[in-house]
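S.K.: coordinates only, sequence not included:
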């Protein structure tokens, strides 16, 4: 049985600035954040104090008002939650912490974005992000650790789940066999996906080939081994049949599954903490 410990952190708004922007592949960009000039590097609101030990740890990124460019920072409520400012535009999205490090004594955090034109404010901001731009990061509020004793890892993701999948591969280490099934758009380079996933055995699926590919690919792998952990992250509708197959046909134990919908077609800013499939709850 796998056991994943959970650690909670205080929610702290951190105003940060873009230090670097890197186009990863056709529809993905990475922003590297640092504290603004003059910030106290040992304060609780500094990036040095941000903790993200778990592979799926995420931050809520608060963006400037698209119309005015003004950034309205949230505050901490008396109950420890986050209070959005009233009477102004407050836009946020939850994104995985891809990496955290210290360079020459300065804390940095990387966040990867999937671009889809100007259809949404997050994509529009990320596609134009430039050095010096500022946002507010809140979180992670909690971190779920990698369980001990993983003998084999299977990850099933699309572009939105790729940063977490890469962290999973790094976390289990090179001695654990990893199989990765990744669904991508035509503008994502296979070489980038393979590089992100390190020593994993990667199978690439193209979204333009139609729906249902993830389920078919998972079925082709057969049932899980005793010491296997299966992680599936991406579009909720695509993951529902994957989860049903693993739970009800493949014989996977509940502790072997870590499945989360990061987005859902037709839904704005999906809460991925909600049940993936309300008709088949845990």
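M.R.: Sure, I can see it. Since this is a predicted model, take the numbers as computed values, not measurements.

S.K.: C-alpha from now on. contacts and neighbour counts both.
M.R.: Fine.

S.K.: residue contacts, the residue nearest to the spatial centre of the chain?
M.R.: Nearest residue to the geometric centre of the chain (CA atoms, centre = their mean): residue 96, 3.0 Å. Counting by CA atoms under 8 Å, 6 or more residues apart in numbering, residue 96 touches 56, 57, 58, 59, 111, 112, 163, 164.

S.K.: also this one, for the comparison:
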């Protein structure tokens, strides 16, 4: 169950050339509690004049996702505000705060443009989980089941989720984490009690997805031949095939979680299932964004 939170920026911290961390505060965030992990949220960015459309978000009971989304879609294009999907970096219900990391890349995109100009006191509406409901964990895709040997892989858009997952893992987990970022200066501190080895992959001029693809393929070569063998047939992904699928790897030792640019991530998932022999049930993949297409 999700709800709207009328948050305000409490603090802004430039983490690196391409990462900006926003601490968002609201008294109602005391109810925002799911445990973190790769918790997805919707961010309502303001219109150019700083306002938001009236979608009935503050009535009681609050509208469902489909209700407010359909109302938003029905607005004239000039009246709509940008909506983007993000993952939460940290959740502090006792302090009524959450942290959200933005990837900034100039002012062409509305989220990056907002992040580069926003200051403490600015308003940002968050659609996120309501911890008072049984299904408050909706929007969390990390689900290793019985697996304790994991592969985490993603580009900069997946860095907040991967770091939050790493910080949650107990010492019984082993494996590898690969995080592709724009530059060497974008390597961020992350702690984990697990034995998962963390590898940062700065592009520094390389093509998007190139370092991540090379690292995951190298992981596949090093992986023991009989580690996981679904041996499933895997059809080529077409234009209409899903770019997002969450697995439930019960009974398996290995589990892979992949997120980032859809073309890169689906190719890696195909490689794991078709070439390495992992079962589809062992690989969760999330196309967080797609080159050349705006996402909401």
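M.R.: That came in fine, so what should we check first? Everything numeric in this text was worked out from a predicted model, so none of it was measured.

S.K.: Give me the aligned partner of the residue nearest to the centre of structure 1 over in structure 2.
M.R.: With TM-score structural alignment as the criterion, residue 96 of structure 1 lines up with residue 87 in structure 2.

S.K.: And the helices in the stretch 1-150 of structure 1, which stretches?
M.R.: All helices of the stretch 1-150 of structure 1, identified by DSSP state H, counting those that start in this stretch, fall at 121-128.

S.K.: Do a quick rundown of the strands in it.
M.R.: Using DSSP state E, counting those that start in this stretch, the strands of the stretch 1-150 of structure 1 run over 6-8, 13-25, 28-34, 58-63, 75-76, 82-83, 91-103, 106-114, 134-138, 142-144.

S.K.: Between those, which one is closest to residue 203 of structure 1.
M.R.: strand 13-25 (17.8 Å; CA to CA).

S.K.: Aligned to residue 182 of structure 1, what sits in structure 2?
M.R.: Aligned partner of residue 182 of structure 1 by TM-score structural alignment: residue 179.

S.K.: circling back: of the strands of the stretch 1-150 of structure 1, which is nearest residue 268 of structure 1?
M.R.: strand 91-103 (9.9 Å).

S.K.: between that closest one and strand 106-114, how big is the angle?
M.R.: 140 degrees (axes from the mean of the first three to the mean of the last three CA atoms, to 10 degrees).

S.K.: I'd like to check the angle between strand 91-103 of structure 1 and helix 121-128, please.
M.R.: Using the same axes, to 10 degrees, the direction of strand 91-103 of structure 1 lies 40 degrees away from that of helix 121-128.

S.K.: List the buried residues of strand 91-103 of structure 1.
M.R.: 91, 92, 93, 94, 95, 96, 97, 98, 99, 100 (16 or more other CA atoms under 10 Å).

S.K.: The fourth one against residue 56, yeah?
M.R.: No: in terms of CA atoms under 8 Å, residue 94 of structure 1 does not count as a neighbour of residue 56; the distance is 11.1 Å.

S.K.: Which residues are in contact with each of the two?
M.R.: Joint contacts of residue 94 of structure 1 and residue 56 (CA under 8 Å, 6+ apart) do not exist.

S.K.: Can you name the residues in contact with the longest helix along structure 2?
M.R.: Using DSSP state H, we find that the single longest helix of structure 2 is helix 210-222. Residues outside helix 210-222 of structure 2 that contact it (CA under 8 Å, 6+ apart) are 153-155, 178-180, 201-203, 264, 268, 272, 276.

S.K.: Buried ones only from the residues you listed, please, as a PyMOL command.
M.R.: Selecting only the buried entries of the contacts of helix 210-222 of structure 2 in PyMOL, with 16+ other CA under 10 Å as the criterion:
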select buried, resi 153+154+155+178+179+180+201+202+203+264+268+272+276
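
S.K.: Distance of the equivalent of residue 96 of structure 2 over in structure 1 relative to residue 35 of structure 1?
M.R.: For residue 96 of structure 2, the aligned residue in structure 1 is residue 107 (criterion: TM-score structural alignment). Separation of residue 107 of structure 1 from residue 35 of structure 1 (CA to CA, to the nearest Å) stands at 8 Å.

S.K.: Of those two, which one has the most company?
M.R.: Using other CA atoms under 10 Å as the criterion, residue 107 of structure 1 and residue 35 rank with residue 35 on top: 23 against 18.

S.K.: shouldn't the more buried one be in contact with residue 49?
M.R.: No: between residue 35 of structure 1 and residue 49 there is no contact under CA under 8 Å: 11.0 Å.

S.K.: Save the strands of the stretch 1-150 of structure 1 as JSON lines, and put in distance to residue 223 of structure 1 too.
M.R.: Below are those laid out as JSON lines (distance: least, CA to CA, whole Å):
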{"stretch": "strand 6-8", "distance to residue 223 of structure 1": "27"}
{"stretch": "strand 13-25", "distance to residue 223 of structure 1": "33"}
{"stretch": "strand 28-34", "distance to residue 223 of structure 1": "33"}
{"stretch": "strand 58-63", "distance to residue 223 of structure 1": "30"}
{"stretch": "strand 75-76", "distance to residue 223 of structure 1": "45"}
{"stretch": "strand 82-83", "distance to residue 223 of structure 1": "42"}
{"stretch": "strand 91-103", "distance to residue 223 of structure 1": "29"}
{"stretch": "strand 106-114", "distance to residue 223 of structure 1": "31"}
{"stretch": "strand 134-138", "distance to residue 223 of structure 1": "38"}
{"stretch": "strand 142-144", "distance to residue 223 of structure 1": "25"}
